[in-house]
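*Asks:* Coordinates only, no sequence provided:
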């Protein structure tokens, strides 16, 4: 197999390519292994929406669901078993990448139940349970960056468990996430954990920021407002990366932990599929190239970049002041950024809750059909 040149160039520029998708068919068909060999894929992310789509279509899960139903398993057990089985299998497919990358990549993420997003204690308990059930060192437990999530992140890291922090929208919340990570590492060290085995990424959502802010700018309708459309998401991500550098490249607190084996919490660009057809379909990949980052892409975005993507090596570093100016412009025309980010976080949690409810309903119907049959 030969790697795609565009995606290879992206990887060479320091961006780890992760696939934002997973299903049993993707694993069993060998397609996931093929993407590793031809698309530079070195990681996989999942979320409730992805699992809902996977379990609700096709027949790949029918035999296992029937077997579990025969054993008397309830709907939560069925979902937990099927999803953790898929994630464990994906971890095994990516194990060679994990070993070859000094355990940096080759990672697969699984999310805690989104209904627990505002319950730190329950999130911690389920994170520990998922870590034990999947039982693979290249697993990441996804925890949303809600206020309760910040506490959960610290406590889970302190247990020596690797974490993918999800649903980050603002630079302010991202700064809190990094501090939770550092506090968790310090506690992990006190408990005797090997810090070099604890990994984390911080998933900073991109396209949803443009979608929300562009809509507000369109309603304002002034030339100054319309001029700012399509600029907020990239500016937000670039400001986030500047904060990442402050903490992990020049921060004293991390330097001390790094001396004890700690790894940086890499910035991960999530929600990189372009929603606005007027924008280039590779916008949130080409324009977010920076060392030691991750870009998790839907399959369509990955294929678009493989076909015509370009690597803009100066698309992030050195652009913090330019990005801050964009934010000042947004505030001047009347965009309430604090309200935007609060809304996006609430909607993000809600969307995953809805997907989880749909997954529960579809699985319940399968179990009921078995019982009736």
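*Replies:* Cool, got the structure. Computed from a predicted structure; not experimentally measured.

*Asks:* CA atoms for contacts and neighbours, from now on please.
*Replies:* Noted.

*Asks:* show me the contacts for residue 148.
*Replies:* The neighbours of residue 148, taking CA atoms under 8 Å, 6 or more residues apart in numbering as the test, are 117, 118, 119, 120.

*Asks:* Which residues are in contact with the first one?
*Replies:* Counting by CA under 8 Å, 6+ apart, residue 117 makes contact with 123, 143, 144, 146, 148, 149, 349.

*Asks:* how near is the fourth one to residue 21?
*Replies:* When you say that, I think you mean residue 146. 23 Å (CA to CA, to the nearest Å).

*Asks:* same thing with the first one?
*Replies:* The spacing between residue 123 and residue 21, counted by CA to CA, is 23 Å.

*Asks:* How about the fifth one?
*Replies:* Residue 148 sits 26 Å away from residue 21, going by CA to CA.

*Asks:* The second one now?
*Replies:* Distance, residue 143 to residue 21, using CA to CA: 17 Å.

*Asks:* Those two - which one has more neighbours?
*Replies:* Shown here are residue 143 and residue 21; by other CA atoms under 10 Å, residue 143 has more neighbours (31 against 20).

*Asks:* Contacts only, for that one.
*Replies:* Under the criterion of CA under 8 Å, 6+ apart, the contact list for residue 143 reads 111, 112, 117, 123, 149, 152, 153, 163, 164, 165, 166.

*Asks:* Use this one as the comparison:
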């Protein structure tokens, strides 16, 4: 049995952290679904920027939309949603068979709306309507400014992928926003079945402190934070508050592991995937990591519901001088800034590509 299938049978969903028109056109995504147990995917501006800039697969679409009068964000949204609708259709059988638990794709609201709650809610509504696919998550950052938009979007019945979470505390804040949104739907006698995932980024912790801790602590902080967060997630699932919502028909907001590619060339390329094996979770992997795990990964154990040795490991990092709360906040702020930079770079690439195509056609 393939390692990817073992994770799938454990109860963990494997999603691809990538989308390009090429992998849709040449059948690669379909092959990943059939051969590597991939049951969903995520996207972000950096992924689309790389896809648009790496070849000519998007040239005809950009030219056509520019001639129709579209530019900037409007052109990008149309371009991205064309890909995501195709991917969503490939995952539709999984979406149906899993009773909408799995088979999702994701599209991000503009990161320029990060501090605009009303704007984020409207953007989420627009993306959900424009996508016209029930299995599409709208991604909203789980920053302090984003939490009100997450609650309101859930209350409005929009499926949400809460992104940019780095710690147990940030996860719990996102879970609270989700729970409040669902509770309000129950009180308003609305359908409580609104899909959501909470995306916790893992490897960036280890990148941030790689030169600040002894060698024996390298590449262990992200996993310890994930273990602590998984403990909080299991406790939430066992809580009377959640059980009441589940009894009313609500769907669990699943914990999703993001940033699971190994950044340290001296470490195993399947390090995080193997450490993050856990039922009732999602692992979204870069293509390189997915292929590596499919070829030579192994299921070495299952994450402990009680957090395992996370408390002792985190204490060791604190003793080594790492302020975990401050670092979690720093990582989230840096992530938000990075999303803005990627978004602006993407829009500039589209503008440049549009001008190039118009010149070539004249």
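*Replies:* In hand now; what should we look at? None of these values were measured; they are calculated from a predicted model.

*Asks:* what TM-score do we get after superposing?
*Replies:* Superposed pair, TM-score by TM-score structural alignment, normalised by the length of structure 2: 0.96. Supporting alignment: 360 aligned residues with a CA RMSD of 1.3 Å.

*Asks:* Reformat the contacts of residue 117 of structure 1 as TSV; add secondary structure.
*Replies:* Shown next, in TSV, are the contacts of residue 117 of structure 1 (DSSP: H, G, I helix; E, B strand; the rest coil):
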residue	secondary structure
123	helix
143	strand
144	strand
146	coil
148	helix
149	helix
349	helix
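
*Asks:* In contact with the residue positioned nearest the centre of structure 1, which residues are there?
*Replies:* When structure 1 is reduced to its mean C-alpha position, the closest residue under CA atoms, centre = their mean turns out to be residue 203, at 4.5 Å. Going by CA under 8 Å, 6+ apart, residue 203 of structure 1 touches 164, 165, 166, 167, 168, 267, 268, 269, 270.

*Asks:* I'd assumed it was in a helix, is it?
*Replies:* No: using three-state DSSP, the assignment for residue 203 of structure 1 is strand, not a helix.

*Asks:* Going along the chain, name the helices of the stretch 51-200 of structure 1.
*Replies:* Using DSSP state H, counting those that start in this stretch, the helices found in the stretch 51-200 of structure 1 span residues 62-70, 75-93, 95-100, 120-134, 147-158, 171-190.

*Asks:* same deal with the stretch 251-362 of structure 2?
*Replies:* 271-275, 287-296, 310-319, 324-361.

*Asks:* Quick one: closest of those helices to residue 60 of structure 2.
*Replies:* helix 324-361 (8.7 Å; CA to CA).

*Asks:* If we go by neighbour counts, what in the closest one is buried?
*Replies:* For helix 324-361 of structure 2, a neighbour-count test (16 or more other CA atoms under 10 Å) marks 324, 327-329, 331-332, 335-336, 339-340, 342-344, 346-347, 349-351, 353-354, 357 as buried.

*Asks:* how deep is the alignment partner in structure 2 of residue 18 of structure 1 tucked in, by neighbour count?
*Replies:* By TM-score structural alignment, residue 18 of structure 1 lines up with residue 15 in structure 2. Residue 15 of structure 2 sits with 29 neighbouring residues when counted by other CA under 10 Å.

*Asks:* which residues touch residue 15 of structure 2?
*Replies:* So residue 15 of structure 2 contacts 38, 39, 40, 41, 42, 282, 283, 284, 285 (CA under 8 Å, 6+ apart).

*Asks:* Just these: which are in strands?
*Replies:* Members of the contacts of residue 15 of structure 2 lying in strands (criterion: DSSP state E): 38, 39, 40, 41, 282, 283, 284, 285.

*Asks:* Farthest-apart pair in the residues you listed, please.
*Replies:* 39 and 285 (11.6 Å).

*Asks:* who touches both of these two?
*Replies:* Jointly contacting residue 39 of structure 2 and residue 285 under the rule CA under 8 Å, 6+ apart are 14, 15.

*Asks:* Map residue 308 of structure 1 across to structure 2 for me.
*Replies:* Residue 308 of structure 1 maps onto residue 296 in structure 2, by TM-score structural alignment.

*Asks:* who touches its match in this structure?
*Replies:* Neighbours of residue 296 of structure 2 in contact, by CA under 8 Å, 6+ apart: residue 3.

*Asks:* same deal with the one 3 residues further on?
*Replies:* Contacts were defined as CA under 8 Å, 6+ apart; by that measure residue 299 of structure 2 touches 3, 6, 7, 274, 277.

*Asks:* Can you tell me how far the residue of structure 1 most remote from its centre is from residue 158 of structure 1?
*Replies:* Relative to the centre of structure 1, the most outlying C-alpha is that of residue 373, 39.5 Å out, by CA atoms, centre = their mean. Using CA to CA, residue 373 of structure 1 is found at 48 Å from residue 158 of structure 1.

*Asks:* try residue 128 of structure 1
*Replies:* Residue 128 of structure 1 is 11 Å from residue 158 of structure 1, by CA to CA.

*Asks:* Comparing those two, which residue is more hemmed in?
*Replies:* For residue 128 of structure 1 and residue 158, the more surrounded residue by other CA under 10 Å is residue 158, and the numbers stand at 26 against 16.

*Asks:* so how far is residue 196 of structure 2 from the aligned residue in structure 2 for that one?
*Replies:* Here residue 158 of structure 1 is matched to residue 155 in structure 2, going by TM-score structural alignment. Taking CA to CA as the measure, residue 155 of structure 2 falls 12 Å from residue 196 of structure 2.

*Asks:* Distance from stretch 162-170 of structure 2 to the middle of the chain?
*Replies:* 11 Å (CA atoms, centre = their mean, to the nearest Å).

*Asks:* and what of stretch 229-247 of structure 1?
*Replies:* Distance, centroid of stretch 229-247 of structure 1 to centroid of chain: 16 Å (CA atoms, centre = their mean).

*Asks:* do stretch 166-178 of structure 2 as well
*Replies:* 14 Å.

*Asks:* buried stuff in it?
*Replies:* 166, 167, 168, 170, 171, 172, 173, 174, 175, 176, 177, 178.

*Asks:* Excluding chain neighbours, give the residue nearest to the fifth one in space.
*Replies:* Take residue 171 of structure 2 and drop its neighbours on the chain: the residue closest to it by CA to CA, 6 or more residues apart in numbering is residue 165, 6.0 Å away.
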